[in-house]
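Enquirer: Here's my sequence, what's the structure:
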Amino acid sequence: MRRIRDEILSGALAPGERLIEEQLTQRFGTSRAPLREALRSLGQQGLVEHLPRRGVRVAELSSEDVDELFGLRDVLERYAVRTALPAGAGPRDVTGLAEALDGMAAAAEAGDPLAENEFHRRFHVALVSLAGHRQLLLVYEPVILKLQLYMAANLRREAEQRAASEGVERHRRLFEAVASGDAALALDALSRHGARTYIG
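Expert: Model prediction:
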């Protein structure tokens, strides 16, 4: 159920918050069977946790979880860039990256951190998609989805600590490096990209 997923990833449903079936069926106007299927699917994605005899809650990530996820993201993205930009291949079609970057910029300009967070996810998925490696993408998407959960939980704090344009400019530099078709330049930009910030 996309509405529950969107509320989790927007921070409207907070990490650790219990998800009570009766309340959710009334709120979303659905029956228990599709709701349970949606919660099962969200559990497989790592966005909710099913607790024995205690129901379901929005997943919480420890600092160790977050560090491990950022480390995985880095390894997978570096592999994607090396695969997408072999020596002498030249520039690639970066339309998907450009569209996500434009979306991030518009969301930052509008002061909409939730939309910026979503376009951030799309940017990184588009980056990995350049490799044309289906299995890599299947491994990568759950990682960036869980990191979006972490980012959503920190939207307010991060919005207070950084300029709205900071994340956009960091992604613009990465976009330009990837668009150049130069793998070494792109890998250098990726290493300077910054992993532990909200819109890293």
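Enquirer: Every contact and neighbour count from this point should use C-alpha atoms.
Expert: Will do.
Enquirer: Tell me where the chain has helices.
Expert: Under the criterion DSSP state H, the chain contains helices at 2-10, 21-28, 32-44, 63-84, 95-110, 113-129, 134-153, 155-161, 166-179, 183-191.
Enquirer: Just the angle for the fourth one relative to helix 183-191, thanks.
Expert: Put plainly, it is helix 63-84. With axes from the mean of the first three to the mean of the last three Cα atoms, to 10 degrees as the criterion, the two stretches helix 63-84 and helix 183-191 enclose an angle of 160 degrees.
Enquirer: Just checking the distance from helix 63-84 to the centre of its chain.
Expert: Taking the mean of its C-alpha atoms, helix 63-84 sits 12 Å from the chain's own mean (Cα atoms, centre = their mean, to the nearest Å).
Enquirer: Now that helix: buried residues?
Expert: With burial defined by 16 or more other Cα atoms under 10 Å, the residues of helix 63-84 counted as buried are 66, 69-70, 72-74, 76-78, 80-84.
Enquirer: repeat for stretch 19-29
Expert: Applying a neighbour-count criterion of 16+ other Cα under 10 Å, one finds 19, 21, 25 buried in stretch 19-29.
Enquirer: how close does the last one get to residue 184?
Expert: The span separating residue 25 from residue 184 equals 51 Å under the rule Cα to Cα, to the nearest Å.
Enquirer: ok, back up a step: for the buried residues of stretch 19-29, give me CSV that also has distance to residue 33.
Expert: Converted to CSV, the buried residues of stretch 19-29 look like this (distance: Cα to Cα, whole Å):
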residue, distance to residue 33
19, 15
21, 10
25, 10
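Enquirer: Here is the second sequence; please produce its structure so I can put it next to the first one:
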Amino acid sequence: MKMKRECMSDRVKQVLIERILNGTYEPGKRLVELQIAKDMETSQAPVREALRELEAMRLVDSQPYRGTRVREVSLHEMQESYQVRGELEALAARLSAPKFHNNPQPLQTVQVVFRDAALAKDLKVLARQNATFHRLIVETSGNSVLLHTWDSLNFEAWTRINLELSQNKIDPLCFVKEHQQIINAFVQGDGNTAAELLRQHAQTTVLTPETQEAAFPL
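Expert: This is a model prediction of the structure:
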């Protein structure tokens, strides 16, 4: 019985994580145990366990008299998060550069889908493919500690991207251009340039549209 409950708790946790990261549950939304349990056709116990784990992952906050809510991320937190992400991805770029120099196809495939989504203004696909692009670079580094650390910053990243895209504060085609510059550096076998481009890319994510264009000229 305990094993079955733990398995259900894991399933509930994964569904909640997906809903938080894709924007179904927006920052500040209250997550009610009973409602989630009914929605997922389970008891409240695995939901309660899942919410405790999400709180440990900093995806939700639980406070007396307010219940459990999706954590709201301040601009300052996002800026700090992207500063760290930029450095992590710069390291990942240097480590993964030889592999992408030999085979850039995985990144190019993601880029095609990302570009099509940008042209179609499909925000959900854009956010998902943006995460796929960056995670692929970190995964290809072959450093599991680096990947785990990068993954721990996902919530802040998704919150920022979803917010900016939904409010038209980011021109998706700017992201397409920046991603292509990164791919070009990998194709040329230039890990240092790819690293610097990724660092700049992280910085421009929390800038205004005007400063994005200035930071990444054509």
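Enquirer: Got a TM-score for the pair?
Expert: Once superposed, the chains reach a TM-score of 0.83 (TM-score structural alignment, normalised by the length of the first structure), with 196 aligned residues with a Cα RMSD of 2.6 Å.
Enquirer: sorry, back to before: list just the nearest of the buried residues of stretch 19-29 of the first structure to residue 54 of the first structure.
Expert: residue 19 (10.2 Å; Cα to Cα).
Enquirer: Aligned to that closest one, what sits in the second structure?
Expert: Counting by TM-score structural alignment, residue 19 of the first structure lines up with residue 31 in the second structure.
Enquirer: next one: residue 121 of the first structure
Expert: Using TM-score structural alignment to pair residues, one finds that residue 121 of the first structure aligns to residue 131 in the second structure.
Enquirer: gap between the nearest residue to that match once chain neighbours are set aside and residue 188 of the second structure?
Expert: The shortest distance from residue 131 of the second structure to any non-neighbouring residue, by Cα to Cα, 6 or more residues apart in numbering, is to residue 158 (8.0 Å). Residue 158 of the second structure sits 30 Å away from residue 188 of the second structure when distances are taken as Cα to Cα.
Enquirer: out of these two, which sits in the busier spot?
Expert: Here residue 158 of the second structure and residue 188 are set side by side on neighbour count (other Cα atoms under 10 Å), and the busier one is residue 158, at 20 against 15.
Enquirer: That one contacts residue 19, correct?
Expert: No - in this structure residue 158 of the second structure lies outside contact range of residue 19 using Cα atoms under 8 Å: 11.4 Å.
Enquirer: how many neighbours does the closest residue to residue 111 of the first structure other than its chain neighbours have?
Expert: Spatial nearest neighbour of residue 111 of the first structure, chain neighbours left out: residue 164 (7.3 Å); criterion: Cα to Cα, 6+ apart. Residues within reach of residue 164 of the first structure, counting by other Cα under 10 Å, total 20.
Enquirer: Just list the residues touching residue 164 of the first structure, thanks.
Expert: Under the criterion of Cα atoms under 8 Å, 6 or more residues apart in numbering, the neighbours of residue 164 of the first structure are 108, 109, 111.
Enquirer: Selecting buried members of those in ChimeraX, what would you type?
Expert: Entered in ChimeraX, the line below selects the buried ones among these, by 16+ other Cα under 10 Å:
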select :108
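Enquirer: Can I get the contacts of residue 164 of the first structure in TSV including distance to residue 136 of the first structure?
Expert: TSV is the format used below for the contacts of residue 164 of the first structure (distance: Cα to Cα, whole Å):
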residue	distance to residue 136 of the first structure
108	29
109	33
111	33
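Enquirer: List just the nearest of the contacts of residue 164 of the first structure to residue 171 of the first structure.
Expert: Sorting the contacts of residue 164 of the first structure by how near they are to residue 171 of the first structure, with Cα to Cα, puts residue 108 at the top with 12.4 Å.
Enquirer: who touches the closest one in this structure?
Expert: Contacts here follow Cα under 8 Å, 6+ apart; on that basis residue 108 of the first structure touches 116, 164, 165, 168.
Enquirer: how about it, what's its match in the second structure?
Expert: Residue-level alignment of residue 108 of the first structure against the second structure, with TM-score structural alignment as criterion, gives residue 118.
Enquirer: picking that back up, okay, the helices of the first structure in CSV with distance to residue 51 of the first structure next?
Expert: CSV is the format used below for the helices of the first structure (distance: least, Cα to Cα, whole Å):
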stretch, distance to residue 51 of the first structure
helix 2-10, 17
helix 21-28, 14
helix 32-44, 11
helix 63-84, 18
helix 95-110, 36
helix 113-129, 28
helix 134-153, 18
helix 155-161, 27
helix 166-179, 36
helix 183-191, 38
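Enquirer: which parts of stretch 119-126 of the second structure are buried?
Expert: For stretch 119-126 of the second structure, the buried set under the neighbour-count rule, 16+ other Cα under 10 Å, comprises 123, 125, 126.
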